[in-house]
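J.: Quick one: sequence and predicted model below, then my questions.
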Amino acid sequence: MAYWLMKTEPDECGIDDFAKAPDKPITWDGVRNYQARNFIKEMAVGDEVFIYHSSCKHIGIAGIVKVVKAAYPDPAQFNPKSAYYDEKSSVEKPRWQSVDLSFVRKLPRLIPLDELKALSGLEDLALVKRGSRLSVMPVSNEQRQIILEQVN
């Protein structure tokens, strides 16, 4: 099993959206960065994902979801009415990938970015590095344990 962190704006798709229908997977679409897309391609069913709320009043890790369907072509790239439409992408050669995610749990409290930056052992986590803007990133098992120790 691998571990990941995905950034989202909670008013678009936050941990509460997953919690509302815990048995209904949500398609994670709209990723338009090649490195983030490549990480999505590496995800496997059962992988755990930290949901990180960004661009909002309370920024931080809010909960955990899991991958329930591995990478497949992002359907939004083919829909001209979608904000994520990509005219250069084709069914034969899709450029972008999606995964389906399901709710695992909401954390008892949000772990803010400032707290994450101060934790020893997270220095190599892309999230806390200056200038890192990736929306999808790997989390090592050691980093996962450090993060979970903050709420368990």
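T.: Done, it's in. None of the values given here were measured: they were computed from a predicted structure. Numbers count the residues shown, from 1 in each chain.
J.: Going by C-alpha atoms from here, please, whenever you check contacts or count neighbours.
T.: Fine.
J.: now the longest strand along the chain: how far from the chain's centre is it?
T.: Once the chain is assigned using DSSP state E, the strand that runs over the most residues is strand 97-112. In this view, strand 97-112 has its centroid 8 Å away from the chain centroid, taken as CA atoms, centre = their mean, to the nearest Å.
J.: dropping in the other structure now:
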Amino acid sequence: MAAFWLMKSEPDECSIDDLARAPGQCVPWIGVRNYQARNFMRDAMRVGDGVLFYHSSCAVPGIAGLAEVASAPHADDSQFDPASPYHDAQSKPDAPRWQCVDVRLVKKTRLLPLTEMRVLPQLATMQVLQRGSRLSITPVTPAEWAAVTALLET
């Protein structure tokens, strides 16, 4: 049974439009440097899981599209690149500290802003809506997924 996730990306780093233009409409989800978010990718995500592609740290944050997990977890190559802002000098190729998955576009949607999500009772417990929630990857319940996808159709 597929699981569901909300994955945050800053649009100037990788937007839903960037994902749509990427080869095969697929990108590696690099740069995650939080152990809990890394563990979600490494231990819990499976190919085919649903993804709410969320634009963060922008004028109007919100869900910008639907995607899916497209690969098993693998080493995030940016950790080994000294020119990358995600370089981790402590991580070694034979024992990578940071993992990622590839994410493939399912469809670009209208932007569903946080303000619209906050008024829906079905989303009251959604982690992205909780005060102080800053994690870049969070699980989404099947009920939350259904509510969000229904909202995106309106």
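T.: Looks like it arrived, so ask away. Note that the coordinates shown come from a computational prediction; the quantities given were computed from them, not determined experimentally.
J.: which secondary structure elements does the longest strand of the first structure contact?
T.: helix 15-20, strand 26-28, helix 34-42, strand 60-73 (3 or more CA pairs under 8 Å, 6 or more residues apart in numbering; DSSP states H and E).
J.: Near the equivalent of A59 of the second structure over in the first structure, how many other residues are there?
T.: When the first structure is aligned by TM-score structural alignment, A59 of the second structure is paired with K57. K57 of the first structure: 8 surrounding residues under other CA atoms under 10 Å.
J.: do A20 of the second structure as well
T.: A20 of the second structure: 17 neighbours (other CA under 10 Å).
J.: just A124 of the second structure next, same as before
T.: 14.
J.: what residues are up against it?
T.: With contact set as CA atoms under 8 Å, 6 or more residues apart in numbering, A124 of the second structure has these partners: R118.
J.: A150 of the second structure looks like it's in a strand, true?
T.: No: going by DSSP: H, G, I helix; E, B strand; the rest coil, the assignment for A150 of the second structure is helix, not a strand.
J.: From Q143 of the first structure, how far off is the aligned partner of it in the first structure?
T.: Per TM-score structural alignment, the equivalent position to A150 of the second structure in the first structure is E149. E149 of the first structure sits at a distance of 10 Å from Q143 of the first structure (criterion: CA to CA, to the nearest Å).
J.: can you check Q150 of the first structure too?
T.: Counting by CA to CA - Q150 of the first structure and Q143 of the first structure are separated by 11 Å.
J.: Give me the more crowded residue out of the two.
T.: Using other CA under 10 Å as the criterion, Q150 of the first structure and Q143 rank with Q143 on top: 19 against 15.
J.: Correct me if wrong: that one contacts K117.
T.: No: assessed by CA atoms under 8 Å, Q143 of the first structure is found out of contact with K117, at 11.9 Å.
J.: What is the neighbour count of E142 of the first structure?
T.: Using other CA under 10 Å, E142 of the first structure has 11 neighbouring residues.
J.: would you say it is within a helix?
T.: Yes: using three-state DSSP, the assignment for E142 of the first structure is a helix.
J.: Map A44 of the first structure across to the second structure for me.
T.: In the second structure, A44 of the first structure lands on R46 (TM-score structural alignment).
J.: Can you classify its match as helix, strand or coil?
T.: Applying three-state DSSP: R46 of the second structure is coil.
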